[in-house]
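Participant: Sequence plus the predicted model coming up.
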Amino acid sequence: MRLAAAIASLVLLAACDTGTEERDAVASTRTVQRGYVPVPPGTVARGASAQAAALAPPGPERTPALLARGEDRFKAFCTPCHGVSGRGDGPVVSRGFVPPPSYHEERLRALTPEQIVQVITQGRGRMFSYADRVLPEERWEIAHYVKELQARGTGASSGQEGAKP
């Protein structure tokens, strides 16, 4: 009986905190809370130069593989609003969302891939930034795929809605 009580007390003591942090700095969720220290001026975030280089024009060379990846990324991120054809007829529009502009409007046909990457990165109008969701190389893939959609005059590689002869 004494042995069981001794083992139980050892188990309970092992579960206690180690006391390595000051008690006042530890929250109930066991995270350490420290005061805010401002970032020194001129500091560059880790990986920022690599990201800036990945976004720098002219971007990667347009290849069939790049367009295939661009189509995949376009379907994942852009079709909910812009639709498969890029005409602004995505599923959210049927649920009351204001339609985005069609990629086939003359104003958007004049955009360069660099400008499309910039819109994906920074957002514009009702479109919010996708910088935290889409990697820089994927932004280029999407931009080149959008230019491909515009060149075809359709949005569906399999001849879906909006196809022209």
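Facilitator: Perfect, thanks for sending it.

Participant: going forward, measure contacts between C-alpha atoms and count neighbours the same way
Facilitator: Noted.

Participant: In the biggest helix by length in the chain, which residues are buried?
Facilitator: Counting residues, the longest helix found in the chain (DSSP state H) is helix 136-152. The neighbour-count check on helix 136-152 (16 or more other CA atoms under 10 Å) flags 136-150 as buried.

Participant: what's the answer for stretch 71-86, then?
Facilitator: Neighbour count says stretch 71-86 has 71-75, 78-86 buried, by 16+ other CA under 10 Å.

Participant: now stretch 13-24, how far from the centre of its chain.
Facilitator: Relative to its chain's centre, stretch 13-24 lies at 39 Å (CA atoms, centre = their mean, to the nearest Å).

Participant: Now the terminal residues of stretch 84-93, how far apart.
Facilitator: Terminal residues of stretch 84-93 lie 13 Å apart, using CA to CA, to the nearest Å.

Participant: Give the burial count for the residue nearest to S102 when sequence neighbours are not counted, as a bare number.
Facilitator: In space, S102 comes closest to R87 once its chain neighbours are excluded; the distance is 4.0 Å by CA to CA, 6 or more residues apart in numbering. For R87, the count of nearby residues is 22 (other CA atoms under 10 Å).

Participant: ok, now how distant is E21 from A15?
Facilitator: 16 Å.

Participant: thinking L66 is in contact with E141, fair?
Facilitator: Yes - the criterion here is CA atoms under 8 Å, and L66 meets it with E141 at 5.7 Å.

Participant: Could you say which helix or strand holds the spatially most central residue of the chain?
Facilitator: Nearest to the geometric centre of the chain sits R133, at 0.7 Å (CA atoms, centre = their mean). R133 belongs to no helix or strand when assigned by DSSP states H and E.

Participant: Distance of T63 relative to Y145?
Facilitator: Distance of T63 to Y145, given as CA to CA: 10 Å.

Participant: And the strands in the chain?
Facilitator: With DSSP state E applied, the chain shows no strands anywhere along its length.

Participant: take a look at this one as well, against the first:
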Amino acid sequence: MNALLRAGLILAVLVSMVGCDNLERQRKSRDQAASDFFPNGQVQQVPPRGTIARGDGARQQTLATRPTMTPELLQRGQDRYQVYCTPCHGLAGDGHGTVVARGFPAPPDFTEPRLLAMPDGYFVNVITNGYGQMYSYAARVAPADRWAIAAYIRALQLSRHAPAGQLSAEDRQALGAAP
């Protein structure tokens, strides 16, 4: 009885495996191949106008809304800046990163008058779409982190052009003692 049950089970598995081959023989189209299904003869079709990828609406809303400046936002911006931006832009934002020292083109100094005059959204747009030699970081940097990096860039700009008279006595003393 036990051997009969075992043989029946093996037979059932073999029969079910034969049916799996139908997926391999079904009618389908390969990417970039011609198709007789669509009128234009292409397999890959352009999405309809206004199509938004799942979850992309929230990403776009995050990009459209500048967050409130907070110490947490600046801390996150500093962290993300050091991960993604310092290889080219350098720790100080002066364009003297490690890849520049190895022969890559130098990015602009964030304290150039042109960049000082730009709105925060400009930096978010450059991170999103790239500019000049810089390619897009949209796939690497989350929208909220792009705003955090832009806020940190503003802090870098301010720190390099802050008049010493605006510093506290303790900070001026520390600045004078720096090598």
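Facilitator: Thanks, I have it. Nothing here was measured: the structure is a model prediction, and the numbers come from that model.

Participant: Need the TM-score between these chains.
Facilitator: With the length set by TM-score structural alignment, normalised by the length of the first structure, the two chains reach a TM-score of 0.74; 149 aligned residues with a CA RMSD of 3.1 Å.

Participant: Report the two of the buried residues of helix 136-152 of the first structure separated the most.
Facilitator: P136 and Q150 (21.5 Å; CA to CA).

Participant: quick one on the thing from earlier: quick one: map the residue nearest to the centre of the first structure onto the second structure.
Facilitator: For R133 of the first structure, the aligned position in the second structure is R140, judged by TM-score structural alignment.

Participant: Identify the residues contacting that match.
Facilitator: Contacts here follow CA atoms under 8 Å, 6 or more residues apart in numbering; on that basis R140 of the second structure touches nothing.

Participant: cool, the one 5 residues further on as well?
Facilitator: D145 of the second structure is in contact with R76, G77, R80, counting by CA under 8 Å, 6+ apart.

Participant: out of those residues, which are inside helices?
Facilitator: Per DSSP H, the subset of those in helices is R76, G77, R80.

Participant: so which of these comes closest to G8 of the second structure?
Facilitator: Closest to G8 of the second structure, out of all of those and judged by CA to CA, is R80, at 61.3 Å.

Participant: For E137 of the first structure, see how far away the counterpart of G90 of the second structure in the first structure is.
Facilitator: Correspondence of G90 of the second structure to the first structure, assessed by TM-score structural alignment: G83. As judged by CA to CA, G83 of the first structure and E137 of the first structure stand 22 Å apart.

Participant: and what of H144 of the first structure?
Facilitator: 11 Å.

Participant: circling back to that earlier point, for the residue nearest to S102 of the first structure, give me its contacts.
Facilitator: P101, S102, Y103, H104, G155.

Participant: Of those residues, which are reproduced in the second structure?
Facilitator: For the contacts of R87 of the first structure, the contacts that are reproduced in the second structure, applying both residues aligned by TM-score structural alignment, their matches' CA atoms under 8 Å, are P101, S102, Y103, H104.

Participant: Just give me the match in the second structure for the second one.
Facilitator: Translated: S102 of the first structure. In the second structure, S102 of the first structure lands on D109 (TM-score structural alignment).

Participant: how near is its match to D171 of the second structure?
Facilitator: 25 Å.

Participant: which of the two has more neighbours?
Facilitator: Each of D109 of the second structure and D171 has its neighbours counted (other CA under 10 Å); D109 has more, 18 against 12.

Participant: Does the more buried one touch G90 like I think?
Facilitator: No - using CA under 8 Å, D109 of the second structure is not in contact with G90; the gap is 9.3 Å.

Participant: Quick check: of the kept ones among the contacts of R87 of the first structure, which lies closest to A25 of the first structure?
Facilitator: Of those, the one sitting nearest to A25 of the first structure (CA to CA) turns out to be P101, at 51.3 Å.

Participant: Which residues are in contact with the closest residue to the closest one other than its chain neighbours?
Facilitator: Nearest non-adjacent residue to P101 of the first structure, counting by CA to CA, 6+ apart: G88, 5.6 Å away. Neighbouring residues of G88 of the first structure by CA under 8 Å, 6+ apart: C81, H82, P99, P100, P101, S102, Y103.

Participant: got CSV for those residues, with distance to S49 of the first structure too?
Facilitator: Shown next, in CSV, are the contacts of G88 of the first structure (distance: CA to CA, whole Å):
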residue, distance to S49 of the first structure
C81, 31
H82, 31
P99, 36
P100, 32
P101, 33
S102, 33
Y103, 31
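
Participant: In the second structure, point out the residues matching stretch 40-51 of the first structure.
Facilitator: Using TM-score structural alignment, stretch 40-51 of the first structure pairs with 48-59 in the second structure.

Participant: Next one: the counterpart of D72 of the first structure in the second structure relative to L73 of the second structure, how far apart?
Facilitator: Alignment note (TM-score structural alignment): D72 of the first structure maps to D79 of the second structure. D79 of the second structure is 10 Å from L73 of the second structure, where distance means CA to CA.
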